[in-house]
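Asks: Here's my sequence, what's the structure:
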Amino acid sequence: MKNRIFAIAATWVFTGAIQAQQLNIPAVFRGAEQQTKVMLAEIDKAKDGSGELVSPRTIENNRLKLVKSGDWTSGFFPGELWYLYEYSQNAEWKKQAEQFTANIEKEQWNGRTHDMGFKVYCSVGNGYRLTNDAHYKEVLIQSAKTLSTRFNKTAGVIRSWDHNKQKWDYPVIIDNMLNLELLFEASKLTGDKTYYNIAVSHANKTMENHFRKDYSSFHVVDYDSATGKVIKRTTHQGYSDASAWARGQAWGLYGYTMCYRETKDPKYLKMAENIAGFILKHPNLPADLVPYWDFNAPGIPDEPRDASAAAVIASGLLELSTYSKKGDSYKAIATKILTNLTNHYRAPVGKDYGFLLLHSTGSKPFNSEVDVPLSYADYYYLEALLRLQKINNKKRLFN
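Replies: Model prediction:
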């Protein structure tokens, strides 16, 4: 099967324009709607009666795994429902999105984690974007206030984790770039530049301390909370401290593209282009453009892929295509990624508990969620498809 994927992917790379026609976005969304109906039924079966398990995350031990609202992945499934509503304008998807989003709202007060963007912005943020509901606005503002309490003025960054305190003093992970969108939005909603300034400070410090000369990213940078100086650069989910963890590179690409959107600072555009260059020119990027879980994993080509990283990269490249002089190239590459995900990584309708994409990798070093569906892969896959459709239809990605 692996050889067949490589063969088809190689054909795709060399026949780009012709193969691009094979991505039928309406058909993909019809399949996604069918799959999500399967997922809704499976969620009802998987609940434990406590009322605390609210969102699907993956398949574990041949069972659908649900998580509590405090899990960093809890906001992705509500976000998927909002994307299905955005595409279809079907009121039933809106109703489902509202119900699942309501389960996440209490996280606006949870200051024990940095994952406010993933949890709240992907769910409530999309809900507000599509409905202008005043209640959602207030949740977003409170969420930004809560996230802001994790900002260290001396270091200039938002703390990521509170766990493993014996290992790090003030850890900041590249994933944290995705939480800045919430702060930018709160600044616009309130007129308070404090949120904007925190986001810019975090983006600048991350640019300064997280990236190597080749624009690959470390996963974790540990700061001295008293002085703000870097103690060490390391990894938690990558192959090694010196390696390029695939999803981490995707977070950087997506994050700096978003920062350019919100600030129009050209250094963020350049940074996004440089990160894209590292990813797309890397000799270990497979022919089908769906990366291995780490660009430096020692067993390549027999290492697990990460479809979630590919989906994030595709979505980031599509937004970047609307700003960059290299836009046509970025759009074409993103289309290739989405076509290959659709043709070779998608779950059959009615199977796999309703997940959309297969073959993602959560944390290979911990042998956790390896070669499985993941909710965030599905979220960014749908987001990327919506972005591509808007671009094809000459519509703005953001109002």
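Asks: hey, let's count contacts and neighbours off CA atoms from now on
Replies: OK.
Asks: Show me which positions of stretch 348-363 end up buried.
Replies: Buried residues in stretch 348-363, counted by 16 or more other CA atoms under 10 Å: 349, 352-362.
Asks: Please apply the same query to stretch 286-297.
Replies: Within stretch 286-297, the residues that count as buried by 16+ other CA under 10 Å are 286-297.
Asks: now what about it, what contacts it?
Replies: Stretch 286-297 is contacted by residues 5-6, 9-10, 12-13, 238-239, 243-247, 282, 284-285, 300, 303-307, 309-310, 336-337, 340-341, 361, 364 when judged by CA atoms under 8 Å, 6 or more residues apart in numbering.
Asks: Among those, which lie within strands?
Replies: Counting by DSSP state E, these place residue 361 in strands.
Asks: let's see this one next to it:
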Amino acid sequence: MLNNRLVYYNKAGLLYYRQKPVNLLVRRVNTLFVLSCSVCLVLLLFACSSDKQFSTDENIVYCEKQVFKTLASIPLDTPNIPRNIKDDEGNWRYVNYKDWTSGFWPGTLWYLYEATKNDSLKQEAERFTSELYNLSIEPAFDHDLGFQIFNSYGHAYKLTGDEEYKEVVLRTADTLATLYNPKVGTILSWPRSVPNMEWPQHNTIIDNMINLELLFWASKNGGTKNLYDIAVRHAETTMKNHFRNDYTSYHVVVYDKDSGERIKQVTHQGYADETMWARGQSWAIYGYTMVYRETKDQRFLDFAQKVTDVYLEKLPKDLIPYWDFNAPDIPNAPKDASAAGVVASGLLELSTFVKDQNKARHYREVAEKMITSLSSAEYQSRDKNSAFITHVTGHKPNGTEVDTSINYGDYYYIEALVRLKKLQQGIGLGKNL
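Replies: Okay, here's the model as predicted:
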């Protein structure tokens, strides 16, 4: 049970431990010694790999090696969750549990534990998962609870069966549901003033599609049916209002909070309101594939294919998109490898649902080519830093996290590798949890 583990409590921005600090230090030294020994073995194994022949196992080993390097440099005190590579020396910028990306790091550790059964990774996954506990007992301050809690506590419950992890997931789903506006039919993304969002009107971003998985799962594992209904209504309303006639996605839709009428369709992180922001389209591909999995409603499977096909038609030769498909400086515009990871992972799952075998085979083959491209010397970080992949772009209009490594790029890359390995073994993906 969690009470018998090393549990971290965030209070006033500080970390408190059940063990005395000196015992924690000893534990960290012992853990890092074990990790350093593992690194030597991993380095030997990975030295045999090359870009000429793609190997799922070798690239999982590569990710394990990179994680050990990151763990060896993480500070003991908060903030200590790696978010992005901040400088040319390869140093991470760290955030605390409130950052919207905080769940990707523990989620990455859980995926690697699932793939390798390395108990040292399990201990670190438990450690960083526990740091996010307060999100389950505090009021919602944005929609990203799915990214944060489902990626961490959700994975923890899947792999351990610990009921305390489950309770955190269920409680957080109820918290996310408090942002739902029944007059609009979607979950509010940013319950605060954000430029160009007409606050206090109701804003919804395409990213929010991913957080619906938390509600679907909770509704089927002890939560109320209302959570399922909210998720379906959000997906339906987004399908109606968030897409152009060619099935490319807007980033943000602003609604009248009282009437539910659509006010405007704009961007926040894309190049312009009418352009296709790469990661936004990737959220749509992944999100509607997941919604079909949870509902088995043919409308969502058809729509997932439509938003997928327009994305695939516009990709460059290496299958890694520029940060915005309509950026004026292409081919000199920065890429967004994180969008490629999201789509590759989503395509693998989509390929298992599509009944047309030729199309299903096409989706699977393209996904594998994307993963192979991400696994090349061009996109893996390797000796540049301890992340998995590079050439990720976070917020180009704001000039932040441009052409670097970011934790969600790594998360979806390892998820794609784990999913591909399961398919190669004939296991099938089934539900994520």
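Asks: Just the TM-score for the two chains, thanks.
Replies: The TM-score (TM-score structural alignment, normalised by the length of structure 1) is 0.91; 372 aligned residues with a CA RMSD of 1.5 Å.
Asks: quick one, helices of the stretch 101-250 of structure 1?
Replies: Shown for the stretch 101-250 of structure 1, the helices assigned by DSSP state H, counting those that start in this stretch span residues 116, 126-131, 134-148, 180-190, 193-209, 246-263.
Asks: Which among the ones you listed is found nearest to residue 165 of structure 1?
Replies: helix 134-148 (19.4 Å; CA to CA).
Asks: Helix 180-190 and that closest one, what's the angle between them?
Replies: Following axes from the mean of the first three to the mean of the last three CA atoms, to 10 degrees, one obtains 120 degrees for the angle between helix 134-148 of structure 1 and helix 180-190.
Asks: Packing partners of the longest helix belonging to structure 1?
Replies: In structure 1, with assignment by DSSP state H, the single longest helix is helix 25-46. On a contact count with 3 or more CA pairs under 8 Å, 6 or more residues apart in numbering; DSSP states H and E, helix 25-46 of structure 1 meets strand 63-67, helix 76-88.
Asks: Please enumerate residues in contact with that helix?
Replies: Residues outside helix 25-46 of structure 1 that contact it (CA under 8 Å, 6+ apart) are 55-56, 64-66, 84, 87, 342, 349-351, 353-356, 385, 389.
Asks: And stretch 251-262 of structure 1, by the same measure?
Replies: With contacts defined as CA under 8 Å, 6+ apart, stretch 251-262 of structure 1 is touched by 174-175, 177-178, 180-181, 184, 200, 203, 217, 265-269, 271-273, 275-276, 312-313, 315-317, 319-320.
Asks: circling back to that earlier point, out of the buried residues of stretch 348-363 of structure 1, which sit inside helices?
Replies: Of the buried residues of stretch 348-363 of structure 1, none are assigned to helices by DSSP H.
Asks: Can you lay out the helices and strands packed on helix 25-46 of structure 1 as TSV showing mean neighbour count and distance to residue 158 of structure 1?
Replies: Converted to TSV, these look like this (neighbours: other CA atoms under 10 Å; distance: least, CA to CA, whole Å):
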stretch	mean neighbour count	distance to residue 158 of structure 1
strand 63-67	18	25
helix 76-88	25	22
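Asks: closest one to residue 121 of structure 1 among these?
Replies: Minimum separation from residue 121 of structure 1 across the helices and strands packed on helix 25-46 of structure 1 (CA to CA) falls at helix 76-88, 8.6 Å.
Asks: That closest one maps to which residues in structure 2?
Replies: On structure 2, the counterpart of helix 76-88 of structure 1 by TM-score structural alignment is residues 104-116.
Asks: Superposed on structure 1, what's the mean shift for the matching stretch?
Replies: Once fitted to structure 1, stretch 104-116 of structure 2 is off its aligned match by 0.5 Å on average (mean CA distance after the TM-score superposition for structure 1).
Asks: Sweet, I'm off.
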